[in-house]
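Trainee: Predicted model follows, preceded by the sequence.
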Amino acid sequence: MIIIPVMRIHSSCGSQPLCRGSQRLAALLLAAVMTCFISVSCSSNSESTNSSVPAGDCPEQPIQVVVSVDQWGDIVEQLAGDCATVTTVIESSKVDPHDYEPTTGDAAKFTDAELVVVNGMDYDPWATKIVATLNPEPPVVDAGKVAGLSDGENPHVWYGPDYVFEFASAVTAELSKLSPKAAEYFTAQADSWNTSMQPYRDEIASIKASYSGSTYAATESVLDYMAVALGLKDVTPAGFAAAAANETDPSPGDVASFGKLIKAGTADVLIYNVQTVGALPEQIRSAADQVKVPTVEVTETVALGATSFEQWQVEQLEALSAALKASL
């Protein structure tokens, strides 16, 4: 209970300077007390921000989660909702994750992690190395391992539709294990996320129904898992693809073979990773433009301007569909 004192000013004061001062003082005191009454910060019963209490719709304290790359970070955020604070290290499509070198600030983000999410498959080895220095080591969800893939295989796991849904199930299970009281909440979040992914499923089904058997060549294997799901045929020269995967220069013969298949129209579309820049990819794209082979731009990390994983993927699938249609 707050008692508001009132200073009474007698009318006999008139306009005397001393009385005018008393009136001003009373007004200021009243304003200050009313401000205190309204403001939560002035109340003796006010609550300060405390990360150890439930947040939003979460029934208990949020889990601290660190994700290496934003391909998975956005999905984890949607699955965790209010029941986790998610920190994603690489969040820019201008960065090539293959060449990324973490800073001391990046390493510090892992200090309080209760769960770490990585792509694995030697795509983000810096993240697993940081985890190995922690004591105790937090549990890790490795997308490559969840998918049943091995080191040395194509690491672009997030482009495999089945792998994406398997990953989401694994994350939900781990979150529920770490925070049992929030298990029902995490299940509801997963259901909501699955619903939001319906346009993604629909676009995949549409492309497969209309363009299965179409061919493509790629400057890098980033879209290969998705291409398999769509029923597309990869005609990229094997030597060129292997060199790109190993981050080495392809042989002159492989480059020549790529140029020939583009000029011959063997590939219906060219898949171009905009995050892998250089004279050679640009040369191949230029060759495709000259013979009017449609080019589809893709990114490894979530594209600039995309608000979610599903929006990013659907927009790329729509671009691929348009390119395949133009190639007919």
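Mentor: Alright, I've got the coordinates.
Trainee: from here on, contacts and neighbour counts on C-alpha atoms
Mentor: Will do.
Trainee: got the residue ranges for the helices in the stretch 51-200 of the chain?
Mentor: 70-80, 104-108, 125-132, 143-146, 161-178, 183-196, 198-211 (DSSP state H, counting those that start in this stretch).
Trainee: in the second one, what's buried?
Mentor: Within helix 104-108, the residues that count as buried by 16 or more other CA atoms under 10 Å are 106-107.
Trainee: Relative to the whole chain's centre, how far out is it?
Mentor: 19 Å (CA atoms, centre = their mean, to the nearest Å).
Trainee: now do the longest one
Mentor: On the basis of CA atoms, centre = their mean, the separation between the geometric centre of helix 161-178 and that of its chain is 15 Å.
Trainee: what's the angle from it to helix 183-196?
Mentor: 160 degrees (axes from the mean of the first three to the mean of the last three CA atoms, to 10 degrees).
Trainee: Counting by contacts, list what helix 161-178 packs against.
Mentor: helix 70-80, strand 140-142, helix 143-146, helix 183-196, helix 224-230 (3 or more CA pairs under 8 Å, 6 or more residues apart in numbering; DSSP states H and E).
Trainee: A further structure is provided below for comparison with the first:
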Amino acid sequence: STDARNAMAKELANAYSRIMPRQKKYFSNRLAKWTKREDAVEKTMRQFKSEHGDVPYAATEQVAYYLLSDMGLTDKTPQGYLRSTASGGEPAPKDLQGFQELLEKRKVDLLVNNTQESSDASNMLTGTAHKSDVPVFDVSEQMPADSKDLTAWIASLVESLDTLLDQEEESERSDDGSATKPNADDADGTNDGDDSNDADSGGQPDPGK
């Protein structure tokens, strides 16, 4: 979380300054440089929040809960599932079924998946998400080896999530734009463009209504 990162950075700078008082200026400068980079990340997070609004999501585990909360996303993970995973147990069939229905009915815009804790349940949920066209955002519990530092890792997560949701929103706009508009002569959209059957219909209501 933003609060935890800032508090820890300040505490580290203060602790090292107490231990090595002659190097206090050095640690203060290091903290200032870190804060500048952290501010840039937080600015990106605020921009994400303003662009994407209150995005509902569910998660196989709460590994990114604080980060996503800072970015304005809303956790819709079923409570029964949350309790079972938090205690290290297996989710009950009823809770797992409810989670699947949440994805199938697209009541969330995103599934967050912990890549370091794969299980039959998480595999089932990610599979359901893919089939239901719900984007899956993979995140690990620990910082990947290819990340330079924590700030760079957080920044990459924010960027990846922003790109993922941008792509999903663009896809939805494309789908909406491809829908065939109703004929201007038929306000209810039931006109198929062929008036040759009008005489045969005998004025009967459209069976499709």
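Mentor: Structure received. Only a predicted model underlies this, so the values are computations on that prediction, with no experimental measurement involved.
Trainee: Please state their TM-score.
Mentor: After superposition, the two chains reach a TM-score of 0.77 (TM-score structural alignment, normalised by the length of structure 2), with 169 aligned residues with a CA RMSD of 1.2 Å.
Trainee: quick one on the thing from earlier: please work out which of the helices of the stretch 51-200 of structure 1 is packed deepest.
Mentor: helix 70-80 (a mean of 23; mean count of other CA atoms under 10 Å).
Trainee: Give me the range in structure 2 that that one lines up against.
Mentor: Using TM-score structural alignment, none of the residues of structure 2 align to helix 70-80 of structure 1.
Trainee: what inclination does that helix have with respect to helix 161-178?
Mentor: Using the same axes, to 10 degrees: helix 70-80 of structure 1 against helix 161-178 is 50 degrees.
Trainee: and helix 70-80 of structure 1, how far from the chain's centre?
Mentor: 5 Å.
Trainee: counting contacts, what elements does that helix pack onto?
Mentor: Counting by 3+ CA pairs under 8 Å, 6+ apart, helix 70-80 of structure 1 packs on strand 84-90, helix 161-178, helix 183-196, helix 309-327.
Trainee: Tabulate those (JSON lines), appending distance to residue 216 of structure 1.
Mentor: Shown next, in JSON lines, are the helices and strands packed on helix 70-80 of structure 1 (distance: least, CA to CA, whole Å):
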{"stretch": "strand 84-90", "distance to residue 216 of structure 1": "29"}
{"stretch": "helix 161-178", "distance to residue 216 of structure 1": "19"}
{"stretch": "helix 183-196", "distance to residue 216 of structure 1": "29"}
{"stretch": "helix 309-327", "distance to residue 216 of structure 1": "9"}
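Trainee: looking at the ones you listed, which is closest to residue 290 of structure 1?
Mentor: helix 309-327 (14.0 Å; CA to CA).
Trainee: which bit of structure 2 covers the closest one?
Mentor: Against structure 2, helix 309-327 of structure 1 falls on residues 150-168 (TM-score structural alignment).
Trainee: Excluding covalently adjacent residues, which one is nearest to the residue nearest the centre of structure 2?
Mentor: Closest to where the C-alpha atoms of structure 2 average out (CA atoms, centre = their mean) is residue 110, at 4.3 Å. Excluding its sequence neighbours, the residue lying closest to residue 110 of structure 2 (CA to CA, 6 or more residues apart in numbering) is residue 57, at 4.7 Å.
Trainee: about what we covered before: the match of helix 309-327 of structure 1 vs structure 1, average offset?
Mentor: With the two structures superposed, stretch 150-168 of structure 2 lies on average 1.6 Å from its match in structure 1, counting by mean CA distance after the TM-score superposition for structure 1.
Trainee: do the same with stretch 26-36 of structure 2
Mentor: Looks like 0.9 Å for stretch 26-36 of structure 2 (mean CA distance after the TM-score superposition for structure 1).
Trainee: Now check residue 34 of structure 2 against structure 1: what is it aligned to?
Mentor: By TM-score structural alignment, residue 34 of structure 2 lines up with residue 193.
Trainee: again with residue 100 of structure 2
Mentor: With TM-score structural alignment as the criterion, residue 100 of structure 2 pairs with residue 259.
Trainee: Give the other helices and strands that the host helix or strand of its match contacts.
Mentor: Element membership for residue 259 of structure 1, per DSSP states H and E: helix 252-264. Packing partners of helix 252-264 of structure 1 (3+ CA pairs under 8 Å, 6+ apart): helix 238-245, helix 279-290.
Trainee: Thanks a lot, see you next time.
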